[in-house]
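> Fold the following.
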Amino acid sequence: MSTIGAALRAAAARLAEVSDTARLDAELLMAHLLGISRSDLFLRHMQAEEPHHFAAMIERRAAHEPVAYIIGEQEFYGRPFAVAPGVLIPRADSETTVQAALDSARPNARVLDCGTGSGALLLTFLAERPGACGIGIDASPVARACAEANATSLGLAERAQVLAADWSKPSWADNLGRFDLVIANPPYVEADATLDRQVRDWEPAEALFAGAEGLDDYRLLIPQLGDLLSPGGLAVFEIGWQQAEAVSLLAEAAGFAAELRRDLADRPRALILR
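You can find the predicted model right below:
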């Protein structure tokens, strides 16, 4: 058997054609397998013997399976969120959406998260705002189970409710009441968009694609905001980086002013609708 250091070098070489972060992927998989942090891996374990099952994990990654699905979690806003196939993996870009909500909504807001997935947006807001409570809706039972598990593991189950709902269906919100904040990372990828295989082949299409222009779910959701928001309430929508103008026009047509927030790469990423 080789050392962990040698195994990491070999794994990075194996993954070089699959991932732009081949070495990082290998380190994350190794640290997860050993149950340690990456820093601990470097400080104490590089000369230890390669563990069983590491090669099998690398082959899963070589087949374009996302690291988050292999290890079963993804960090978001400094917290671990469980994820699994059938659940969209939280992206760092979405932290811009959460930050816009934290900056704009009242601290004790009642929140509706449309398309909650892993629960990352809703649960992060609640974790940062102890006086807030909310509901996450999703049409996917796999996503709802994941969000419920994350609410429990983060100690937020008493303030977060996860419900089955589909905003494309009539009367879906009849019994939900009104909210101080509606937050959403809806599907917004164009139907013919070219995606990395780890996204296209593994993540749920229903959480990604939204018609020819990627705007179908904005067209459905934004006109319904007036019936969802309390007086003085606001909505925060994540957008694709080329969709700011189109979604802003949809918002204006529904009677909302849109304020743009950019992500760390200075790309349009979220709109605050008032």
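> CA atoms for contacts and neighbours, from now on please.
Fine.
> Just the element for the residue sitting nearest the centre point of the chain, please.
The residue lying closest to the centre of the chain (C-alpha atoms, centre = their mean) is residue 90, at 2.4 Å. Secondary structure from DSSP states H and E places residue 90 outside every helix and strand.
> Wait, it touches residue 74, no?
Yes. Contact criterion C-alpha atoms under 8 Å: residue 90 and residue 74 qualify, at 6.9 Å.
> Just give the closest residue to residue 7, not the sequence neighbours.
residue 50 (6.4 Å; C-alpha to C-alpha, 6 or more residues apart in numbering).
> next up, for comparison:
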Amino acid sequence: MLRSQHAESEVMASTMPSVRTILDQATQRLAGLPTARRDAELLLQHVLGRNRAWLIVHSDDAMTAEQVTQFESWILRRAAQEPVQYIVGEQEFWGLRLRVTPDVLIPRPETEHLVEAALERLPEGETVRVADIGTGSGAIAIALAASRPQALVTALDLSEAALRIARENAAAHGVAERMRFLQSDLLAAVRGERFAMIVSNPPYVPGGEELEPQVRDFEPHSALFAGAEGLDVYRRLIPEAAEVLEPGGWLLMEIGHGQRAALAELLAGWDDIAFVDDLQGIPRVVMARKAIDR
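All right, here's what the predicted structure looks like:
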């Protein structure tokens, strides 16, 4: 009887598709996407709990029926251009694995330029107060808190759903005790307080700009669009930041393509205005310091 059951399981395994076969089929189904093979591999890695090297070495291994079913459902979602990050529920940022859902913008590698610039201006070993405006998944705030163990970070967002994700991510990375999460329209909830630094990756996409379907149809529009020129949030945030920053405090913001001149104008009267380019040479971050005598 045992021998019969073993033989039956061997027959079933032999009829299930191999890792190579299922990957090739998925790549063909995603052929309309420029990242078809990479997406298929990433999704399969998450289904199997294995890395890419394992997929290569074990390409002839058979998959179980449950694994095939889950993978096929994920491929259908990706074929509809749902972002891989929402399908698997996570994204890496600054070496941190963060939970993401359609309630929050997917953290981009370009935003790491903002974190790097902020850390260059945050002293080590000192207690400093930092505010992150429009925190979303908490990516920037958590990266700063993790990198500066004595920093006290306030994460603000208008969306309570986004704040729930940010709280969860902060707890997962052991920094929640040095953070607070406030539902707020920009800095409204902290007026009267003082901060050494304010950081933000605000909405900056002009209203009429065409976006890729996977961004346009799935990511929260409130975290993307900011009026006809993409400048509406900057126009409100900059004067609010001037009210709550300490004299000499820093304001750092991510900016969109072609917005450098407009941001320089909006920051007239601030000190040490500077821009950081991304790897493509596009201005990505603007920095400005509140005048000492303000």
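> Aligned to the residue nearest to the centre of the first structure, what sits in the second structure?
Using TM-score structural alignment, the equivalent of residue 90 of the first structure in the second structure is residue 107.
> One more: residue 218 of the first structure?
Per TM-score structural alignment, residue 218 of the first structure is aligned with residue 234.
> For stretch 123-132 of the second structure, buried residues please.
Buried residues in stretch 123-132 of the second structure, counted by 16 or more other C-alpha atoms under 10 Å: 128-132.
> likewise stretch 66-85 of the second structure?
Using 16+ other C-alpha under 10 Å as the test for burial, stretch 66-85 of the second structure gives 68, 71-72, 74-75, 78-79, 81-85.
> and these as a markdown table, adding secondary structure?
Converted to a markdown table, the buried residues of stretch 66-85 of the second structure look like this (DSSP: H, G, I helix; E, B strand; the rest coil):
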| residue | secondary structure |
| --- | --- |
| 68 | helix |
| 71 | helix |
| 72 | helix |
| 74 | helix |
| 75 | helix |
| 78 | helix |
| 79 | helix |
| 81 | coil |
| 82 | coil |
| 83 | coil |
| 84 | helix |
| 85 | helix |
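> between those, which is nearest residue 113 of the second structure?
Among the buried residues of stretch 66-85 of the second structure, residue 85 lies closest to residue 113 of the second structure (C-alpha to C-alpha), at 20.6 Å.
> List the residues that contact the match of residue 90 of the first structure.
If you count contacts by C-alpha atoms under 8 Å, 6 or more residues apart in numbering, residue 107 of the second structure has them with 91-93, 137, 139.
> So which of these are in strands?
Mapping these onto strands (DSSP state E) picks out 91-93.
> Would you confirm that residue 136 of the first structure contacts residue 110?
No. Checked against C-alpha under 8 Å, the pair residue 136 of the first structure and residue 110 is beyond contact range at 11.1 Å.
> any idea how far residue 61 of the first structure is from residue 147 of the first structure?
Residue 61 of the first structure sits 25 Å away from residue 147 of the first structure, going by C-alpha to C-alpha, to the nearest Å.
> Check residue 187 of the first structure too.
Taking C-alpha to C-alpha, one finds residue 187 of the first structure at 17 Å from residue 147 of the first structure.
> ok, these two, which is more surrounded?
Between residue 187 of the first structure and residue 147, residue 147 has the larger neighbour count (other C-alpha atoms under 10 Å), namely 30 against 22.
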